[in-house]
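Engineer: Starting from these lines, generate the structure:
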Amino acid sequence: MARSSRREVLQALAGVSGLALLPACGLHRAGAPDVKSTSTPPVALPPPSTARPHYFVRITLDGGFDSVMTVDAKDPATAGEVDTGYRAAERLQGTRRLFGPLIGGLLRHDDALCLVHGVRYDTVAHETGEAILRAGHQRHGASTPPFGDVLGGLLPGSAPIPHLHIQTGFPRPPRPLDALPLPGNPEGRAIPLAGGLSIDPATVELLTGEPRRGLFDTPSWFEEMQTLRHEEARQWLGGRPEELAAHEQTLQQGQHLQRLLSTADRHTALRGSPLGPGLQLAFHAVRGNHARFVTVRSPRVWLDTHTDNVALQSARTRPIFDNIAGFLDLLQRERNAFGTLLEQTTIVIASELGRFPKLNMVRGKDHWPENSWILLGRGIRAGATVGQTDARFRGVSIDYRSGSTTEGQRRPLEIDALFATLLHLAGGDPLRHDYGRDMLLHGILA
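Structural biologist: Here you go, the predicted structure:
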């Protein structure tokens, strides 16, 4: 029998069924009995940066959270066509504003929050809203780069991963967008949801395990496998320098992802919702300076409450906001040479669509083409409220410069205005990214 070379053995190891290797990382779940594990191999760190880092964390509440029951509280007696789902006395008083009863622990952060109401999506389809959030553009196509990738490439600091996407929920096969002709995607071409490096729900779920460090053990052959991958890349892509550079960058980011997963603590204090472990992992990514832009996404359509809206939103939304509040507490307590992590991080909380103002026949709320956004952290005007909704739950036109709803050049609060403002905050030029002139919402900027 011919003897296999070490190269052939390593290549075979990479394809062993059930080893659960992470792409470009060569990792397996901690505790796997068939592969000897060692301590984490050294990964080349980027040179230290003297620039103050700027992190972004985008939290996507998939399915459409009910803003009336959280951040856009109404008086039931004067709510017009809006079914609030609560009595006036059940509203909660923050330090600045009234909130709905499902705001949870986020109430204690009222002073830091910037609330934006009546954000116009112009869609009631999950797939279209997801694609808009992914692309950062109302009008987009298959070639539009993910918004997280764009901002991650602009943000200052030395974190090696531009965009880390953390999908929470229940393990399932990856689901691309339906290839349907949708508004903003007239060609009907499938568009990936995430962008960046992705961490799947099965990995995120490991954070609820026993207290120990390291979600993954590192196989003893990890370094040699990485060397093999580099050699093969140079062999096959040597004549195409741009493709080789992109491939090498992907491998390097995979090594840094391995470092993050090998050092993150399995134990998490953020429990009670499927989003909690993902937020804990996002905290590790920021604290360890692993990623500049982090997307944490709840399970798909988790808040899509077409039946029994009050009961389902109560069971799912309040625990999520409790976990977000705990995440903010972690960022506030942790410090580095530049101050608290919260001072260096911009947090964006949004859904891909809103909830209809009236209950349907089964006491649920259907889809609505507008919703509220929650912003806070670096560069955001703390305690501000921008925009409002009327008695029909329609967003009121505002002046983008002054925020006035009665004076100036008032227009609908388009979702692209938020994307353009966040791009500006990250150091980008909205005009160069096709947002048009005068798209900045000055009222949300500190």
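Engineer: going forward, measure contacts between C-alpha atoms and count neighbours the same way
Structural biologist: OK.
Engineer: Let me see the contact set for Leu312.
Structural biologist: Leu303, Thr305 (Cα atoms under 8 Å, 6 or more residues apart in numbering).
Engineer: list the buried ones in the strand or helix carrying it?
Structural biologist: Element membership of Leu312, judged by DSSP states H and E, is helix 309-333. Neighbour-count burial for helix 309-333 flags 309-310, 312-314, 316-328, 330-331 (criterion: 16 or more other Cα atoms under 10 Å).
Engineer: I have a second one here; can you model it like the first so I can compare?
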Amino acid sequence: MKQRKQIKRRDVLQAGFLGGLGLSLPGFLKLSAAQSEAPVRKKSSADAVLFLNLAGGVSHLDTLDMKPEAPVETQGEFKSIQTCMPGHQVCEYLPKYAKVADQFTLLRGISHSAGAHPQGQSWISTGNRPVPALIYPSLGSVITKEIPSRPDLPGYVAIPKTEWNAGYMGDAFAPFKTNTVPQPGKPFQVRGISLPEGLTLEKVNQRQQLLNKLDRRFKGEQTESQLLDALDQFGSQAYHMITSKRARAAFDVEQESPRLRQMFGADEFSQSVFLGCRLIEYGVPFVTVTYQGWDTHTENFAGHRRLIPPLDSGMTAGLEMLKQKGLWERTLVVIMGEFGRTPKINENAGRDHYPRVNWCLMTGGGVQPGQMIGGTTKAGDAPDDQTEITPDDIAATIYHALGIDPLKEYYTNTGRPTMLVPHGRIMHELFA
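Structural biologist: You can find the predicted model right below:
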């Protein structure tokens, strides 16, 4: 799909006069999109993003923001261990991370006001506080538009799935969901990449020729439908993916060297990170891995004992794979969930939603490693007296790393102008 340029307000005013000639504002915007060229990016420190989404809300106090001196009723059951970074203690179940902590940068004291999962996920995925009147596009959708990928590979892949969406941009910019993850020792197939049994490339080409004839037949019909645009986009992409050796190779994890594959555990999260790194190597600019299960209202410590070791293994193996492939310096890795969890342990030995405090790990993509930015109080119940960090700031910084202006104006399908992240602060200290 051709890219839509940033239209000036003067052009929008002109469109008001065009209405009298039978051309609506949406039609004007669509016409402008058809005539535009690919977006011009500013200087960037990254070409791709790997976002590891800890869905459900990981407990900050039981992972990377341990408080050994906090009141007994908030400390929890886990012991802390010292990392290779002075002053940085983490959970005892993160020994691999502890050895390489100086290759990451930790942001603490991230805070917002959305205490429910859908709203929290929406905020971290878009960099905008959720509002009823407008559904903002997620990071991957914007990056797909701003950094066009090869026609035979999606620009935005979700492993195995995600609730993040394209918002007002329309489903043409929605993520491609694998709906499955690799399993060691077993062939890995993703629907939409592999040819179903009995279907040959010759038959696929015949069907595509028929679709092309239908497209020409109805090309003169006028439509403003984002759904039809999406169907056209998906149909074209599906054809290129199925007929592309490169696309099939990108998802064929068995082609990877056994030595490298053995770095990753057999659990779903580690295997998902492995696939995500491989897709980035093949040119996919945005990959998100969703790691579910962190919503530990009951049995918080039993749940985190199960969840933390795969996180420890998967994120450190992913770092090593990106380094060995020569991709780390240009791949921004972001690790976080939608919020933290309450310092107070409830009667069910669990911790509840706590958007007041959260953490985020970053590495690669021009980020200066070995930093700890922001902080929390001794009780871990609020950001400290340093500058508070918001999800808006995280999103603005991600866009900045990719050379995308976070204040760039987009237009909804009704012609409403809106900035990507109007309230975000680019965290230049990350790249110092």
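Engineer: residues in structure 2 matched by the helix holding Leu312 of structure 1, start to end?
Structural biologist: Using TM-score structural alignment, helix 309-333 of structure 1 corresponds to residues 300-324 of structure 2.
Engineer: Give me the mean distance between the helix holding Leu312 of structure 1 and structure 2.
Structural biologist: Helix 309-333 of structure 1, aligned to structure 2 and superposed, deviates on average by 1.3 Å (mean Cα distance after the TM-score superposition for structure 1).
Engineer: Relative to the whole chain's centre, how far out is the following helix or strand past that helix?
Structural biologist: Scanning forward in sequence from helix 309-333 of structure 1 by DSSP H and E, the next helix or strand is strand 335-336. Averaged C-alpha coordinates place strand 335-336 of structure 1 at 23 Å from its chain's average position (Cα atoms, centre = their mean, to the nearest Å).
Engineer: so who does Phe65 of structure 1 touch?
Structural biologist: Leu303, Asp304, Gln313, Thr317, Ser351, Gly354, Arg355.
Engineer: Would you mind measuring from the residue mapped onto the last one from structure 2 to Thr377 of structure 2?
Structural biologist: Per TM-score structural alignment, the equivalent position to Arg355 of structure 1 in structure 2 is Arg341. The spacing between Arg341 of structure 2 and Thr377 of structure 2, counted by Cα to Cα, to the nearest Å, is 14 Å.
Engineer: Show me which of those two is the more surrounded one.
Structural biologist: Using other Cα atoms under 10 Å as the criterion, Arg341 of structure 2 and Thr377 rank with Arg341 on top: 29 against 14.
Engineer: mind checking how far that one is from Gly303 of structure 2?
Structural biologist: Distance, Arg341 of structure 2 to Gly303 of structure 2, by Cα to Cα: 13 Å.
Engineer: Ok, Gln386 of structure 2 next?
Structural biologist: Here Gln386 of structure 2 is placed at a distance of 32 Å from Gly303 of structure 2 (Cα to Cα).
Engineer: Equivalent analysis for Ala133 of structure 2, please.
Structural biologist: 37 Å.
Engineer: Who are the contact partners of the alignment partner in structure 2 of Thr144 of structure 1?
Structural biologist: Applying TM-score structural alignment, one finds that Thr144 of structure 1 aligns to Tyr136 in structure 2. Tyr136 of structure 2 makes contact with Thr126, Asn128, Pro130, Ala166, Gly167, Tyr168 under the criterion Cα under 8 Å, 6+ apart.
Engineer: Now do the same contact list for the residue nearest to the fifth one when sequence neighbours are not counted.
Structural biologist: Going back to what we said before, that points to Gly167 of structure 2. Leaving aside its chain neighbours, Gly167 of structure 2 sits nearest to Pro137 (4.2 Å; criterion: Cα to Cα, 6 or more residues apart in numbering). By Cα under 8 Å, 6+ apart, the residues touching Pro137 of structure 2 are Thr126, Asn165, Ala166, Gly167, Tyr168, Met169.
Engineer: Go through these and single out the one with the most neighbours.
Structural biologist: Neighbour tally across these (other Cα under 10 Å): the maximum, 28 neighbours, falls on Thr126.
Engineer: Arg213 of structure 1 and Leu261 touch, don't they?
Structural biologist: No. Between Arg213 of structure 1 and Leu261 there is no contact under Cα atoms under 8 Å: 9.2 Å.
Engineer: Which one of these two is surrounded by more residues?
Structural biologist: Leu261 (24 against 15).
Engineer: ok so that one is a strand residue?
Structural biologist: No. Using DSSP: H, G, I helix; E, B strand; the rest coil, the assignment for Leu261 of structure 1 is helix, not a strand.
Engineer: just checking, it touches Leu207?
Structural biologist: No. Using Cα under 8 Å, Leu261 of structure 1 makes no contact with Leu207, being 10.2 Å away.
Engineer: Need the overlap of contacts for those two.
Structural biologist: Counting by Cα under 8 Å, 6+ apart, the contacts common to Leu261 of structure 1 and Leu207 are Leu215.
Engineer: now the closest residue to Pro417 of structure 2 other than its chain neighbours: how far from Ile398 of structure 2?
Structural biologist: With sequence-adjacent residues excluded and distances taken as Cα to Cα, 6+ apart, Pro417 of structure 2 is closest to Tyr411, at 4.6 Å. Per Cα to Cα, Tyr411 of structure 2 is found 21 Å from Ile398 of structure 2.
Engineer: No further questions, thank you.
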